[in-house]
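Asker: give me coordinates for this.
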Amino acid sequence: MQYLQNYNPLNNQWASAAVALLPIICFFVCLLVLKLKGHFAGLLTVSVAIVIAIVVYQMPSVLVFTSFLYGFVYGMFPIAWIIIAAIFLYKLNDKSGYFKILRDSIIAITPDQRLQVILIGFCFGAFLEGAIGFGGPVAITAALLVGMGLRPLYAAGLCLIANTAPVAFGAVGIPVIAMAKVVSVPAIEISAVAGKMLPPLSVFVPFFLVFLMNGFKGVKETFPAVLVAGVSFAIVQFYTANYHGPELPDIASAVVSIICTAIFLRFWQPKNIFRFETEDGKEIPAPTQHSLKEIVLAWLPFIILIIAILLWTQDWFKKMVGWGTFSFDFTVLQSIIQVKPVVPVDTPVKSIYELPIIASTGTAIFITALITIPLLKVKSAMAVEAFSETFKEMKWAIVTIGLVVGFAFVCNNSGMSATLATALAKTGNAFAFFSPIVGWLGVFLTGSDTSSNLLFGSLQQLTARQLGIPEVLFLAANTVGGVVGKMISPQSIAIACAAVGLVGKESDLFRFTVKYSIGFVILIGIAVYLAAFVFTGILT
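Answerer: Modelled structure (predicted):
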């Protein structure tokens, strides 16, 4: 049995694309119109995708359901495992009482919650994105902001938006590195173009976060500090992406931005301090003074987490713990063949599922949580309670994550995702505008900028060559467009809701972010078109 992907099953590219778009429309309708819970929306969406794959694409049902199973399992591990470990770590800190100390120490830097969101959601979130990716940054920072007094939906939405700027270089540059290998272009060339396109977004996002919280009044009152945070991040991002490659931009930019902003706030604070009200309408109580030892202990689990993450990303460490990785071959998937123009030569889809029990980022976070138990003198009964609560709160989120990742694999393996991209590739020079939208769609469908780059990198490259445009522009556009698709991907929505206790409220969060995501990708499309035909010097 062999299934050659067909990107035009109806013999009309636009009709085929319209059918391939139906599962996405279904998901939008489920969340925006019907306001269904995430797991119901995911189930209906994947059901529509399965029917289309079998009936329209003539994909053998065994391949369809195996693709779904592969995706569902991948959604459980490593993705859901990262979120479970992150929430468990947060709960341990909260139950021990040390999270309140951590909160008070941040308020000591600035009592203004607009700037606290910048420090945690934007700066610390970017560091975590650069180190771990895969939804962990949103889970951790959203939980932190809820602990700081932000309402759950607000915290989740702000963190999803804040997480846009660093996604292109997330997980130590994997999105760009993976694409570079597929298209045989040096990673630093793609990194350099992305590093020229992203800094304006990196400066804009902190101001936009403040605007969402407090309007133009808030932007005016916090302008100097927000400018320091955004510009310091953007400068380091530009330098490292252009001259060092894709591995360092997020981590280096985040560290420099945190340091610069914290130092600046030692000498300047906004005249009007902005505070959110709690659910009962009262302001968050003023912070308590704590000893240096207590503050160090409160931050120690997160310092250990950073050290653990850096350790887990080292090649020598991955080799050392490689014995803890188990592989399972979904052999039947080898019969699914990707064809031109998505790939230069016919290529089977991946059939090996790897289970890196020790090398997983989730395990690094879980081990940090275990170290936290004696460190913060958490009683064993309290630790068991925290872990039990995590699973109880996460059960539907885990199901949702499995369903949406399974949906992604059905779309990708059947050829539906590529159908949409190849249709847009037929728009001629206008594809310069649609190029980042292809990346945006890829991240929406897969939940990963890396997956989007792997899926559409060759298509972007081939289209650029046909149009006589430097291929690195479209390659970079795919990853930059993808960063703003992250805030509406079903996977990200499910993770964010789980992190703040809003399982079942995915439609509310989706409605909060979708308009901004669409607006951002349109602006990026315009920027790429101008770079291709007007300001061509950006590529030199």
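
Asker: from here on, just use CA atoms for contacts and neighbour counts.
Answerer: Fine.

Asker: biggest helix in this protein, by residue count?
Answerer: Criterion DSSP state H: the longest helix present in the chain is helix 187-243.

Asker: summarise which helices and strands the one helix or strand residue 466 maps to is packed against.
Answerer: For residue 466, the host element (DSSP states H and E) is helix 449-467. Other helices and strands packing on helix 449-467, by 3 or more CA pairs under 8 Å, 6 or more residues apart in numbering; DSSP states H and E, are helix 170-183, helix 416-425, helix 431-446, helix 471-485.

Asker: look up how far residue 72 lies from residue 79.
Answerer: The spacing between residue 79 and residue 72, counted by CA to CA, to the nearest Å, is 10 Å.

Asker: let's see this one next, to set against the first:
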Amino acid sequence: MYRQDLAPVAGSLLLSALLAAIPLAALFVMLGVLRMRAWIAALVSLVLAGLIAVVAWGMPVRLTADAAALGAAFGFFPILWIVINAIWLYNMTVSTGHFDVLRRSFSRISDDQRMQAVIVAFCFGALMEALAGFGTPVAITAVMLIALGFKPMKAAAVALVANTAPVAFGALATPIVTLGQVTNLSVDTLGAMVGRQTPLLSVIVPLVLVFMVDGRRGLRQTWLPALACGLVFGVAQWLTSNFVSVPLADIAASLLSALAMVVILRLVPLEPVTAEPAESTVDEADSRADVFRAYAPYLIIVVVFCVAQLPPVLKLLNAVTASFPWPGLEIQNSAGKVLTLTVFKLNWLSAAGTLMLISGLISIPVLAIKAGEAVRSYGRTLRQLATAIVTVMAVLGLAYVMNASGQTTTLGTQMASAGAAFAVLSPILGWLGVAVTGSDTSSNSLFGALQVAAANKAGLQPALMAAANSSGGVLGKMISPQNLAIAAAAVGLAGQEGNLFRKVFGWSLLLLAVMCLIVVLQSTPVLGWMVP
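Answerer: Okay, the predicted model is just below:
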């Protein structure tokens, strides 16, 4: 059985951490500086991580290959399984013309692209994040923005930046539930703490979106509805996570913020100004039946996912779940404990991707699409996402090789040795975890226990540092190669992930700095009263 070593390079934790950082640094340089295709950058970084694991960490080649295979399998299921079926459902609405009806319906709420960015990418995207998570909201909202007249690159960038504040409570708070499992802290306590951090981001993100769409003019002309949307979302997320139910935080926040936008746009109409030429939005007379069919697939998604969470239904769906250790992957951490990351969970019936597939099948008769066309649409979807599939599987392979060999733990342990200054580094650690894995759940699983250990050592609040991992992690989502690949493929820009990375990297760092400031102040008497 392979046992991880925290400091394999000359017994130095610092030198080992610097070596472990090379695959990640190479990945981001290839994307942001060299502008290489994401799937090539991901494969090169995977090879680098594998070589470092074998040469420096002494991990057997067979185990390294097994770890990469497990990561690739996890990348396909459940992550790509969700995205493929979500994009398939969208493609069916396009081929039947119902997506044009949906576009016109959104345009009637507001024909202002700045407000459409907030309503679609932030409010509706948060609902998709609440129900499915993983890359679904980015994929769906990006193509919706294109239908509303956005240029592909801007649509993808806006969708990525919008997918921040809701992420910690995504997929019915799966990241926070996972965080509770690995830290032995109460899910309610962690949810309450996260609910006192990410709502502060929620106030800022809609303002960032209108600035991305229309610059300073957009911010000056639309700050009131954007700010109102962010405030309603943040307050709803805070109240729900602290006093009602952690899993329902994003559902309540997304619906209430969307309602707030509709109301305020009726009360304070804006002069229709677009930042770029929009596609024709001729006000065709759509029948009520057509409008219903256009919204029906998304209503079906909401209903299917909600029904699937009912205890009797969830128990039935989980009855066929299979969990098994990945063959040949036997690993202990540096303390001699067997790692659980080698267990593969095949919840094929209760998985969000399967529920999305069921929603698509139910939508076929509603959309009045022939079965043959639905099958052909699925084939087109697979071809559309081909490079994204390779990228996501390679990136998750990279993450699992680093996790299994001990490279990720070495990086985290080096950061955790900072003492009281760890309050600044805690969100950065979460950000790094999500940037690599593309998942707040995976980042919490990796670093949650480490955050608590570092907090106890530095005399900081364990719940605060654990929550900071999740709250900081949401800001790494937009620069994760897996999400960049999904966004680029969804809008037809496969191969331009490097350009997209450059568009959103600055926003990721800026918002991360805001979260670091929040966490630091919450670790002091200034905002210490916010810690439950």
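
Asker: what does the superposition give as a TM-score?
Answerer: Overlay of the two chains. TM-score (TM-score structural alignment, normalised by the length of the second structure): 0.96; 530 aligned residues with a CA RMSD of 1.6 Å.

Asker: sorry, back to before: please identify the most buried of the helices and strands packed on helix 449-467 of the first structure.
Answerer: Across these, averaging neighbours per residue (mean count of other CA atoms under 10 Å) puts helix 471-485 on top, at a mean of 31.

Asker: and residue 150 of the second structure, helix, strand or coil?
Answerer: coil (DSSP: H, G, I helix; E, B strand; the rest coil).

Asker: ok, it - contacts?
Answerer: Taking CA atoms under 8 Å, 6 or more residues apart in numbering, we find residue 150 of the second structure in contact with 113, 276, 278.

Asker: residue in the first structure matching the first one?
Answerer: In other words, residue 113 of the second structure. Under the alignment by TM-score structural alignment, residue 113 of the second structure pairs with residue 113 in the first structure.

Asker: joint contacts of residue 79 and residue 72 of the first structure?
Answerer: Residues touching both residue 79 of the first structure and residue 72 by CA under 8 Å, 6+ apart: residue 401.

Asker: strands of the second structure, residue ranges please.
Answerer: Secondary structure of the second structure by DSSP state E: the strands cover 2-3, 322-325, 331-332, 343-346.

Asker: okay, those in JSON lines with distance to residue 391 of the second structure next?
Answerer: Shown next, in JSON lines, are these (distance: least, CA to CA, whole Å):
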{"stretch": "strand 2-3", "distance to residue 391 of the second structure": "28"}
{"stretch": "strand 322-325", "distance to residue 391 of the second structure": "25"}
{"stretch": "strand 331-332", "distance to residue 391 of the second structure": "26"}
{"stretch": "strand 343-346", "distance to residue 391 of the second structure": "20"}
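
Asker: can you check which of those strands gets nearest to residue 202 of the second structure?
Answerer: For the strands of the second structure, the distance to residue 202 of the second structure is smallest for strand 343-346, at 32.6 Å, taking CA to CA.

Asker: the closest one vs the first structure, mean deviation?
Answerer: When the first structure is superposed, strand 343-346 of the second structure averages 2.4 Å from its matched positions, counting by mean CA distance after the TM-score superposition for the first structure.

Asker: and that strand, which stretch of the first structure?
Answerer: Counting by TM-score structural alignment, strand 343-346 of the second structure corresponds to 352-355 in the first structure.

Asker: which residues sit against the matching stretch?
Answerer: Identification of contacts with stretch 352-355 of the first structure by CA under 8 Å, 6+ apart yields 70, 74, 77-78, 325-331.

Asker: for residue 275 of the first structure, which non-adjacent residue is closest in space?
Answerer: residue 113 (5.6 Å; CA to CA, 6 or more residues apart in numbering).

Asker: also residue 461 of the second structure?
Answerer: Take residue 461 of the second structure and drop its neighbours on the chain: the residue closest to it by CA to CA, 6+ apart is residue 455, 6.1 Å away.

Asker: trace the one you found over to the first structure, please.
Answerer: Match for residue 455 of the second structure (TM-score structural alignment): residue 464.

Asker: isn't that match right next to residue 474, touching?
Answerer: Yes. Under the criterion of CA atoms under 8 Å, residue 464 of the first structure makes contact with residue 474 at 6.5 Å.

Asker: picking up where we left off before, redo the strands of the second structure as TSV? Include mean neighbour count and distance to residue 85 of the second structure.
Answerer: As requested, those are exported to TSV (neighbours: other CA atoms under 10 Å; distance: least, CA to CA, whole Å):
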stretch	mean neighbour count	distance to residue 85 of the second structure
strand 2-3	20	37
strand 322-325	11	22
strand 331-332	20	34
strand 343-346	16	17
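
Asker: so which of those comes closest to residue 109 of the second structure?
Answerer: strand 343-346 (41.5 Å).

Asker: off-centre distance for the closest one?
Answerer: 21 Å (CA atoms, centre = their mean, to the nearest Å).

Asker: counterpart of residue 312 of the second structure in the first structure?
Answerer: When the first structure is aligned by TM-score structural alignment, residue 312 of the second structure is paired with residue 316.

Asker: ok, that match - contacts?
Answerer: By CA under 8 Å, 6+ apart, residue 316 of the first structure has no neighbours at all.

Asker: separation between it and residue 261 of the first structure?
Answerer: Residue 316 of the first structure is 34 Å from residue 261 of the first structure, where distance means CA to CA.

Asker: also residue 220 of the first structure?
Answerer: 17 Å.

Asker: more neighbours: which of these two?
Answerer: residue 261 (24 against 15; other CA atoms under 10 Å).

Asker: so who does the more buried one touch?
Answerer: Residue 261 of the first structure makes contact with 119, 225-226, 228-229, according to CA under 8 Å, 6+ apart.
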